[in-house]
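Enquirer: below are the sequence and a predicted model; questions follow.
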Amino acid sequence: MEENRILDKIKKCLEMAKGKSSNPNEAEIALRQAHKLMEIYNLEMGDVLASMAGEAKVAAGSESDPPAWRVRLARVCAEAFGTHFIISTSWFEQASFIFIGCAAAPELAGYAYQVLERQLQKARRDYLATQKRCKRSTKVARGDAFAHGWLDAVSTKVEQFAGVEENIAEAIQAYMSKKYPKLGPAKMKRHKLKARDEVASDAGYRAGKNAQLHHGLGHQPVARLTQGVS
């Protein structure tokens, strides 16, 4: 698109103006050129910042509102890769998480969520298989408590990747304001644990402690969760 081409040109001019050119005159000319292009095409700095961000969408595993532990997992992954996330729900499609960030961060956050979610689902399923003679509601509550316990252990490991540079945060905010201006905050429900649920939470925490998150080659964040040895 023509607008994308112009935005790319403006971004290059701004990069040169910020010091990528060793010649002060060239930096000043680049800044003037960026302002001129913005004026000609009726663009604001918010448009330029928003063009630096993008999004990646992953299924939230629910036809309606995803449970609190899935939302929490999405938040952990979003923070780890310096992204923002929103919950997308509608009557005609399954719920999904949308990760918003710069460069490859949204895809990495989405991939991390999918990998971690599979591991957590398996651990939760294995634990529930040990729960006999329970009502469905009791089983669901214990499964959710287990999941939160698992996340209590894993979140500290994932958070080691966290850190957002100011200009990235500004780009994400500009993207959100441009594409999702009417979005409201989501409330995460987490019920008070009963005695049996606390047992499930402790079991989840022990299982989560055995999870390991590794960096890839060159210290690039790669979402690969493996079961370690306790």
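Expert: Now that the structure is in, tell me what you want to look at.
Enquirer: hey, let's count contacts and neighbours off CA atoms from now on
Expert: Will do.
Enquirer: got the contact list for R125?
Expert: When contacts are counted by Cα atoms under 8 Å, 6 or more residues apart in numbering, R125 touches G143.
Enquirer: I'd like to know how far it sits from Q131.
Expert: Separation of R125 from Q131 (Cα to Cα, to the nearest Å) stands at 10 Å.
Enquirer: ok, C102 next?
Expert: 43 Å.
Enquirer: tell me which of these two has more neighbours.
Expert: C102 (21 against 14; other Cα atoms under 10 Å).
Enquirer: can you pull the contacts of that one?
Expert: 52-54, 83, 168, 171-172.
Enquirer: mind running it again at 7 Å?
Expert: 52-54, 168 (Cα atoms under 7 Å, 6 or more residues apart in numbering).
Enquirer: okay, pairing it with this:
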Amino acid sequence: MSDQKLHERLRKLLALSKSSNPAEAALALEKAQQLMAELGLDADDLELLDIESEDVDALLSTSTVLPLYVAGLIRMVTDTMGVDVVYTPRLGRLHFIGNKAKAEIAGYAYGVLARQLRKERQTFLKGQSKRLKRSTRIGRADQYAEGWVTAARKKVSALAIPEKEKALIEVWKEKNMGDLDTCKHRKAKAVRGKDDAWLNGWRDGQESRLDHGVSGSGAATALGHTRRIGAA
């Protein structure tokens, strides 16, 4: 049985240990203590059981220096859901870290919004004249994406991470990910037509939607080198 399943079993036993039925509560507590010993957990580790990582494909970029619109979308999701995030460029994975339920929703939300943005950026890019330099077309598409994220961000409210939860997240990252670098990001090029491109993105970003059912994702293995996502 995997550690994740054992942790889930421990959560259920701890919940049962608070049962109003004394016999049931005592038995659950005894089994919980046995499982804690098996997993090598102490009382300080129990609070960390509610902190998990929801690992999802980065989708928009696997660069070590993220485009500003990608960093902005990631930060929008973490601010909205009240979680933290770590990025693994080598695997092209994002790890949304926090309360289990919030981390899962953050992973889902990012996937939905990133696919919307990727599709609309590609549509905008295809609409650019082939007579333009490729760098100009890419620059405009990046400006479009920055405008899209700016508009989408204005539609949501930030959810602060409680201080205790924030401290637990830091402990979890230290135990599971070690030292982290800060991930840099780059702005879109200031190409000709950038203002119109940004404005088109801003208009389309106002139509962004997040209205599908939540679906979990598989966890990444062999994290490799990971990075914090800086504020955008």
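Expert: Looks like it came in fine. The model shown is predicted, which means the values in this text are computed figures rather than measured ones.
Enquirer: superposed, how do the two chains score by TM?
Expert: After superposition, the two chains reach a TM-score (TM-score structural alignment, normalised by the length of the first structure) of 0.69; 194 aligned residues with a Cα RMSD of 3.5 Å.
Enquirer: in the second structure, what residue spans correspond to helices?
Expert: 3-16, 22-39, 43-46, 68-81, 100-126, 134-153, 163-177, 194-205 (DSSP state H).
Enquirer: with the first structure overlaid, report how far the fourth one is off on average.
Expert: When the first structure is overlaid, helix 68-81 of the second structure sits 1.7 Å from its aligned residues on average, using mean Cα distance after the TM-score superposition for the first structure.
Enquirer: what sits closest to I229 of the second structure if chain neighbours are left out?
Expert: C183 (5.3 Å; Cα to Cα, 6 or more residues apart in numbering).
Enquirer: counterpart of that neighbour in the first structure?
Expert: C183 of the second structure maps onto A186 in the first structure, with residues paired by TM-score structural alignment.
Enquirer: against L125 of the second structure, how distant is E54 of the second structure?
Expert: With Cα to Cα as the criterion, E54 of the second structure and L125 of the second structure are 31 Å apart.
Enquirer: and the two? which has more neighbours close in?
Expert: E54 (25 against 19).
Enquirer: what does the more buried one correspond to in the first structure?
Expert: By TM-score structural alignment, E54 of the second structure lines up with A56.
Enquirer: give me every residue that touches its match.
Expert: 98-100, 106-107, 110.
Enquirer: out of those, which are shared with the second structure?
Expert: When the contacts of A56 of the first structure are mapped onto the second structure and checked using both residues aligned by TM-score structural alignment, their matches' Cα atoms under 7 Å, the preserved contacts are 98-100, 106-107, 110.
Enquirer: list buried residues within the residues you listed.
Expert: Buried residues within those, counting neighbours by 16 or more other Cα atoms under 10 Å: 98-100, 106-107, 110.
Enquirer: can you list these in CSV and add distance to V158 of the first structure?
Expert: Formatted as CSV, these follow (distance: Cα to Cα, whole Å):
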residue, distance to V158 of the first structure
I98, 19
F99, 16
I100, 18
P106, 15
E107, 16
G110, 13
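Enquirer: how about D196 of the second structure, what does it touch?
Expert: With contacts defined as Cα under 7 Å, 6+ apart, D196 of the second structure is in contact with no residue.
Enquirer: counterpart of it in the first structure?
Expert: Match for D196 of the second structure (TM-score structural alignment): V199.
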